[in-house]
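Chemist: here are the coordinates; sequence isn't available:
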């Protein structure tokens, strides 16, 4: 393993050649806690089609020796599905004013190197450059703190997100089903985090 990873930024149609790599990475990383996702490559590839169809989407990729080891994604919320837009409508936030961050996934050996900050920096800068968004947002799965499946020593990303100015929005959530390892298909609650884009530096 080498520390000489590079960060690449791809916008709109430029993301198409990378869809399979990001789909595979999502399957690998989301298998771990807290998602415990029994991954389905075909489903992931279909999910990413929304990004491929959006002229203003963005992929930020960490690449090491030709392998995609980390990825973060974003697109205008208006280009995402109704399920993601509805909680904003219910909260009187115009989806047209929100740039949505799909995920940040990074292989374990590459964590703790500042890549997570780079992912947010590039996506926020991309959203700001588009010139019409008031908010950046993402959602994260809710898990019971007493869940016995939580690994010893696990640290959530809540503190990291908070330091970047994102605030969890209790009650602003959506339901999403996926196949959980050992349990089959289960509905999960995901809660949104928001930050005013004009406050990003």
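Modeler: Arrived safely. As the structure is a prediction and not an experimental result, all values here were calculated from the model.

Chemist: For the rest of this, base every contact and every neighbour count on C-alpha atoms.
Modeler: Fine.

Chemist: ranges for the strands of the protein?
Modeler: Using DSSP state E, the strands of the chain run over 6-11, 58-64, 67-76, 98-106, 135-141, 167-180, 184-196.

Chemist: count of neighbours near the nearest residue to residue 150 once chain neighbours are set aside?
Modeler: Distances taken as CA to CA, 6 or more residues apart in numbering place residue 33 nearest to residue 150, at 6.5 Å, with adjacent residues excluded. For residue 33, the count of nearby residues is 14 (other CA atoms under 10 Å).

Chemist: from what I can see residue 33 touches residue 152, true?
Modeler: No - with contact defined as CA atoms under 8 Å, residue 33 does not count as touching residue 152 (10.9 Å).

Chemist: quick one, longest helix in this structure?
Modeler: Secondary structure assigned by DSSP state H gives helix 115-130 as the longest helix of the chain.

Chemist: any residues touching that one, and which ones?
Modeler: For helix 115-130, the surrounding residues in contact (CA atoms under 8 Å, 6 or more residues apart in numbering) are 9, 58, 60, 62, 71-74, 99, 101, 104, 133, 136, 197-198, 200.

Chemist: okay, now the one to match up with it:
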């Protein structure tokens, strides 16, 4: 089998940035993100992770092609949109490792790659002596016009990995949906796992 999972820290993943940008744009076009991708934004976004001490890029590579990726870094290096809900709730961002995303081409799902993405990032968080891992997910209404009839949220997968939803921790990110002519704010809420429990 030619499929392999590789982890990189910081700028070591830079040679894959064009592949990662294309992958993010491709996967995030689907519901629930509906992201109208921008390669220039993607390069800047990925460079932020590359500069962060303690960051990790986990790549799934099949026959030399990047078919999946996930990122993470200490929350202290993240944007205010990520940190502010935690600070407002009396939680110290310095205790958290933040997962940027997991993206995987549809034809490779169900093979355990998503589990590997979580495990690699959790290992990185433990090596940094952080207590919690967290990520946020976009919230879309059940009657959203682009919601596929067979759409299955990932809540069950996240719960099985030990993550619990914290709807009181909320933020907004801004991007342009496929049906929009300009960027608009989108609501997201956080999931957390205590990896020392």
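Modeler: Received it, and whenever you're ready, just let me know what you need. Everything numeric in this text was worked out from a predicted model, so none of it was measured.

Chemist: TM-score of the superposition?
Modeler: Once the chains are laid over each other, their TM-score by TM-score structural alignment, normalised by the length of the second structure reads 0.96; 196 aligned residues with a CA RMSD of 1.1 Å.

Chemist: what's the closest of the strands of the first structure to residue 50 of the first structure?
Modeler: Closest approach to residue 50 of the first structure among those (CA to CA): strand 67-76, 8.6 Å.

Chemist: Buried ones in that closest one, by neighbour count?
Modeler: 68-76 (16 or more other CA atoms under 10 Å).

Chemist: What sits closest to the aligned residue in the first structure for residue 26 of the second structure if chain neighbours are left out?
Modeler: Taking TM-score structural alignment, residue 26 of the second structure has residue 28 as its aligned residue in the first structure. Residue nearest to residue 28 of the first structure in three dimensions, not counting chain neighbours: residue 39, with 7.5 Å by CA to CA, 6+ apart.

Chemist: ranking the contacts of helix 115-130 of the first structure by neighbours, who comes first?
Modeler: Neighbour tally across these (other CA under 10 Å): the maximum, 31 neighbours, falls on residue 99.

Chemist: OK, contacts around the equivalent of the residue nearest to residue 28 of the first structure over in the second structure?
Modeler: By TM-score structural alignment, residue 39 of the first structure lines up with residue 37 in the second structure. Residues near residue 37 of the second structure by CA under 8 Å, 6+ apart: 24-26, 28-29, 176.

Chemist: Include neighbour count when you put these into a markdown table, please.
Modeler: Listed next are the contacts of residue 37 of the second structure as a markdown table, based on neighbours: other CA atoms under 10 Å:
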| residue | neighbour count |
| --- | --- |
| 24 | 23 |
| 25 | 18 |
| 26 | 17 |
| 28 | 16 |
| 29 | 15 |
| 176 | 18 |
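
Chemist: could the residues you listed be laid out in CSV, adding distance to residue 168 of the second structure?
Modeler: Formatted as CSV, those follow (distance: CA to CA, whole Å):
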residue, distance to residue 168 of the second structure
24, 27
25, 29
26, 30
28, 25
29, 27
176, 25
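
Chemist: Distance to residue 169 of the first structure for the buried residues of strand 67-76 of the first structure - can I get that in a markdown table?
Modeler: Output for the buried residues of strand 67-76 of the first structure, formatted as a markdown table (distance: CA to CA, whole Å):
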| residue | distance to residue 169 of the first structure |
| --- | --- |
| 68 | 32 |
| 69 | 30 |
| 70 | 27 |
| 71 | 25 |
| 72 | 21 |
| 73 | 21 |
| 74 | 19 |
| 75 | 20 |
| 76 | 19 |
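
Chemist: tell me the contacts of the spatially most central residue of the first structure?
Modeler: Central residue of the first structure (CA atoms, centre = their mean): residue 103, 1.1 Å from the mean position. By CA under 8 Å, 6+ apart, the contact set of residue 103 of the first structure is 71-74, 138.

Chemist: 10 Å instead, please
Modeler: Residue 103 of the first structure makes contact with 26, 71-74, 119, 138-140, according to CA atoms under 10 Å, 6 or more residues apart in numbering.

Chemist: same deal with residue 95 of the first structure?
Modeler: For residue 95 of the first structure, the contacting residues are 76-80, 84-89, 133-135, by CA under 10 Å, 6+ apart.

Chemist: ok, now how distant is the nearest residue to residue 62 of the second structure once chain neighbours are set aside from residue 30 of the second structure?
Modeler: Spatially, and ignoring its direct neighbours in sequence, residue 62 of the second structure is nearest to residue 3 (4.3 Å; CA to CA, 6+ apart). From residue 3 of the second structure across to residue 30 of the second structure, the span is 24 Å (CA to CA, to the nearest Å).

Chemist: same check, this time on residue 146 of the second structure
Modeler: Look at residue 146 of the second structure and residue 30 of the second structure: by CA to CA, they are 9 Å apart.

Chemist: Overlap of the contact sets of the two?
Modeler: Contacts common to residue 146 of the second structure and residue 30, judged by CA under 10 Å, 6+ apart, are residue 178.

Chemist: that older thread, any idea how far residue 103 of the first structure is from the match of residue 26 of the second structure?
Modeler: According to CA to CA, residue 28 of the first structure stands 13 Å off from residue 103 of the first structure.

Chemist: picking that back up, would you agree the residue nearest to residue 150 of the first structure is in contact with residue 144?
Modeler: No - using CA atoms under 10 Å, residue 33 of the first structure is not in contact with residue 144; the gap is 11.9 Å.
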